[in-house]
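# no sequence on this one, just coordinates:
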């Protein structure tokens, strides 16, 4: 079931006897566990009716023992198993899941990976009586849309450019994104549009010297601006780690590589084929026209060399400014 649908049902008090939450993206699992932990029982009911277990420290018998107890002066008993992926006997819960207590809400938080599909009895029991969530890490090109949606949840707006800059700075760490947007919501009026000044003041991203502006400069072959931005990055490396920027360079030239195939298409078709926001279609098409395919392929080799240099592999150059300068010098040559 979809994460939003599960939360919506919980808020309507439409509870399932078992929740099996699994997958690579912990954020969505944590959100559901947090809601169940805080909202189903009152503080007074929790003392006798809510228990949190940890997979490394428990086995299926303890889970079943807790789940089979009757609630005391409450409608439900809540049993949460965190780190269920570390529970060696997890599949042995299939008998309980096949016939669960209707007065217990059992939550199994199986994070960072999917449970073995070959455990057929376990999956058959889940299919019969459980709500199952499977989470996946967002792709980089999905993160700006998530930031826009998360901003809306916090009664804020954000434009495509600012969402992209935030995504490049924060990556696909959804917990970090949520924290930064909540911080913005505390500091700017409800209903406001998050702009570059806000993210500079409250997130610490320069409105002039950021990955978005560097990509634009590289795409336009604006050497002066590109060198100025990498100088800022090198001088502020804690906020602008070189490994993150190398990843951004790789993603950018990967998009340019695909852009060459569709640069003559209209913006809507281009955005769909290249998997970018239509807002950025013109920028990518213009950049693609400035680079030949051999130049883009060469850029990948330069990025690979930059990555090795940043790690001190096969090079004597260790300072970040030198690494950035060598990359740009060879790129623009």
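Now that the structure is in, tell me what you want to look at. Keep in mind the model is a prediction, meaning the values are calculated, not measured. Numbering: from 1, shown residues only.
# From here on, just use CA atoms for contacts and neighbour counts.
Fine.
# List the buried residues for the biggest strand by length in the chain?
Secondary structure of the chain per DSSP state E: the longest strand is strand 104-111. Going by neighbour count (16 or more other Cα atoms under 10 Å), the buried part of strand 104-111 is 104-111.
# Residues in contact with that strand: which ones?
15-26, 29, 33, 67-68, 70-71, 76-85 (Cα atoms under 8 Å, 6 or more residues apart in numbering).
# Can you turn the buried part of these into a ChimeraX selection?
Selection of buried members from these for ChimeraX, criterion 16+ other Cα under 10 Å:
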select :15,16,17,18,19,20,21,22,23,24,25,26,29,33,67,68,70,71,76,77,78,79,80,81,82,83,84,85
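# Strands - which of the contacts of strand 104-111 land there?
Those of the contacts of strand 104-111 mapping onto strands are 18-23, 77-82, per DSSP E.
# now, among these, which is nearest to residue 295?
When the ones in strands among the contacts of strand 104-111 are compared for distance to residue 295 (Cα to Cα), residue 23 wins out at 38.8 Å.
# Show the contacting residues for the closest one.
Taking Cα under 8 Å, 6+ apart, we find residue 23 in contact with 110-114, 133-136.
# From the centre of the protein, give me the residue that's furthest out.
residue 73 (39.9 Å; Cα atoms, centre = their mean).
# what about it, helix or strand, and which?
Using DSSP states H and E, residue 73 falls within no helix or strand.
# Secondary structure element holding residue 134?
Counting by DSSP H and E, the element that carries residue 134 is strand 130-135.
# picking that back up, quick one: which of the contacts of residue 23 is most hemmed in?
Most neighbours among those, by other Cα atoms under 10 Å: residue 110, with 26 neighbours.
# measure that one to residue 85 for me?
Going from residue 110 to residue 85 by Cα to Cα, to the nearest Å gives 5 Å.
# Alongside the first one, take a look at this:
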């Protein structure tokens, strides 16, 4: 299966294959290469009428075949894009096989589907014709490299720590990362290099800062800072359940770091386990020293109980979250509540 970069190369060289099948869940990467392809076809003012986009959830295979076999209007070729082809049954996909085996010379047919497992009928054939394109998101461990490469393509040099910081603040969603990177590039328009300070300054909104402060305060058991960060997040409209999810993710990283360090693993090993940069792995290793294994287990129980309370009771979410932070970040409270049956036991 070829990478999506090979499709870009075909477009730049105008050396199109008759049929492409783009498989994968990286919606951003797919939409970008499709937009690029359409733009190339529309450079000729007459070519815009020779670009057709269909949704397999709204049309039948026979409709696609008819479109593919329709000659272009005052042009050498036409572009036909069909998304969601994985929504068709295998029987429906088989109807396309004749046109895929002997495609019209004047049509570039681009089929798009998220699930490769549901496209075996088509993918087996197109793999042999070198028309199978992978559009999977980068692995977690490769995201920092993806950010740096994307910045470089836009004329910027973002340092490794700055890229890792951006990833930590924004998360792993490619579109959100791309939007944040564009904002960062606009912010640093007068300089080529992007450092950690630029990331913090460019994304200096209350919610982003508070998320960063909360996860760090939680990991370092800084009770007052953690409570203040929770309050600020709630004031910005952040979902209480999303806050629980953030804390759960942070605790899981701390737990993995704690286990890894007890097993004598290096920071390099931990970075591999967490699929992250070494400097972030080092931070989790440091934070893991603030919790014993038993405290981590109890913290997971408290997170589960808090999540359940928010979903099933009328107790204000702010009260539940603040009590959660107190119970986890206060070493004394963690010790005294270890044997309590319920989350609110200390308050009753």
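Alright, I've got the coordinates. These figures come from a predicted structure and were not determined experimentally.
# got a list of what the spatially most central residue of the second structure touches?
Nearest to the geometric centre of the second structure sits residue 173, at 2.3 Å (Cα atoms, centre = their mean). Contact analysis of residue 173 of the second structure by Cα under 8 Å, 6+ apart lists nothing.
# Show me what it aligns to in the first structure.
Residue 173 of the second structure maps onto residue 173 in the first structure, with residues paired by TM-score structural alignment.
# Next, work out how far apart that match and residue 31 of the first structure are.
Look at residue 173 of the first structure and residue 31 of the first structure: by Cα to Cα, they are 14 Å apart.
# what's the answer for residue 136 of the first structure, then?
Residue 136 of the first structure is 14 Å from residue 31 of the first structure, where distance means Cα to Cα.
# which residues touch residue 284 of the first structure?
219, 255-256, 259.
# so it is in which element?
For residue 284 of the first structure, the element it lies in under DSSP H and E is helix 281-290.
# With the second structure overlaid, how far apart is that helix on average?
Using mean Cα distance after the TM-score superposition for the first structure, helix 281-290 of the first structure ends up 1.7 Å from its aligned counterpart in the second structure, as a mean over the superposed pairs.
# Tell me which residues of that helix come out buried.
For helix 281-290 of the first structure, by 16+ other Cα under 10 Å, it's 281, 284-289.
# Over to stretch 295-306 of the first structure?
In terms of neighbour count (16+ other Cα under 10 Å), stretch 295-306 of the first structure has its buried residues at 296, 299-300, 302-303, 305-306.
# what's the lengthiest helix in the first structure aligned against in the second structure?
For the first structure, the helix reaching the highest residue count under DSSP state H is reported as helix 242-262. Counting by TM-score structural alignment, helix 242-262 of the first structure falls onto residues 240-260 of the second structure.
# Please enumerate residues in contact with that stretch?
Residues contacting stretch 240-260 of the second structure (Cα under 8 Å, 6+ apart): 215, 218-219, 230, 234, 266, 270, 274, 281, 284-285, 287-289, 293, 296, 300, 303, 306-307, 310, 317-318, 321.
# lining up the contacts of residue 23 of the first structure with the second structure, which overlap?
Listed in the original numbering, the contacts of residue 23 of the first structure still in contact in the second structure are 110-111, 113-114, 134-136 (both residues aligned by TM-score structural alignment, their matches' Cα atoms under 8 Å).
# okay, those residues in JSON lines with distance to residue 37 of the first structure next?
Shown next, in JSON lines, are these (distance: Cα to Cα, whole Å):
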{"residue": "110", "distance to residue 37 of the first structure": "16"}
{"residue": "111", "distance to residue 37 of the first structure": "17"}
{"residue": "113", "distance to residue 37 of the first structure": "22"}
{"residue": "114", "distance to residue 37 of the first structure": "23"}
{"residue": "134", "distance to residue 37 of the first structure": "20"}
{"residue": "135", "distance to residue 37 of the first structure": "20"}
{"residue": "136", "distance to residue 37 of the first structure": "23"}
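# Out of those, which is nearest to residue 203 of the first structure?
Of all these, residue 203 of the first structure sits closest to residue 136, with 26.0 Å by Cα to Cα.
# For that closest one, give its distance to residue 247 of the first structure.
Taking Cα to Cα, one finds residue 136 of the first structure at 20 Å from residue 247 of the first structure.
# just residue 86 of the first structure next, same as before
Residue 86 of the first structure is 31 Å from residue 247 of the first structure, by Cα to Cα.
# do residue 295 of the first structure as well
18 Å.
# again, but for residue 191 of the first structure
Residue 191 of the first structure is 33 Å from residue 247 of the first structure, where distance means Cα to Cα.
# Over to residue 108 of the first structure?
Look at residue 108 of the first structure and residue 247 of the first structure: by Cα to Cα, they are 34 Å apart.
# same check, this time on residue 125 of the first structure
Computed as Cα to Cα, the residue 125 of the first structure to residue 247 of the first structure distance reads 42 Å.
# which of those two has more neighbours?
The neighbour comparison of residue 125 of the first structure against residue 247 (other Cα under 10 Å) goes to residue 125, with 18 against 14.
# now the helices for the stretch 151-300 of the second structure?
160-170, 174-187, 196-202, 206-219, 223-235, 240-262, 267-274, 278-288, 293-312 (DSSP state H, counting those that start in this stretch).
# got it, and the stretch 1-150 of the first structure?
In the stretch 1-150 of the first structure, the helices defined using DSSP H, counting those that start in this stretch lie at 3-11, 26-39, 43-49, 60-68, 94-98, 120-129, 143-153.
# So which of those helices is nearest residue 206 of the first structure?
Closest to residue 206 of the first structure of the helices of the stretch 1-150 of the first structure, according to Cα to Cα: helix 143-153, at 17.9 Å.
# how about that closest one: buried residues?
Those would be 143-144, 146-148, 150-151, for helix 143-153 of the first structure by 16+ other Cα under 10 Å.
# TSV for the residues you listed, including distance to residue 186 of the first structure?
TSV is the format used below for the buried residues of helix 143-153 of the first structure (distance: Cα to Cα, whole Å):
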residue	distance to residue 186 of the first structure
143	22
144	21
146	19
147	16
148	17
150	14
151	12
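# distance between the ends of stretch 77-94 of the first structure?
Chord length of stretch 77-94 of the first structure, first to last residue, is 19 Å (Cα to Cα).
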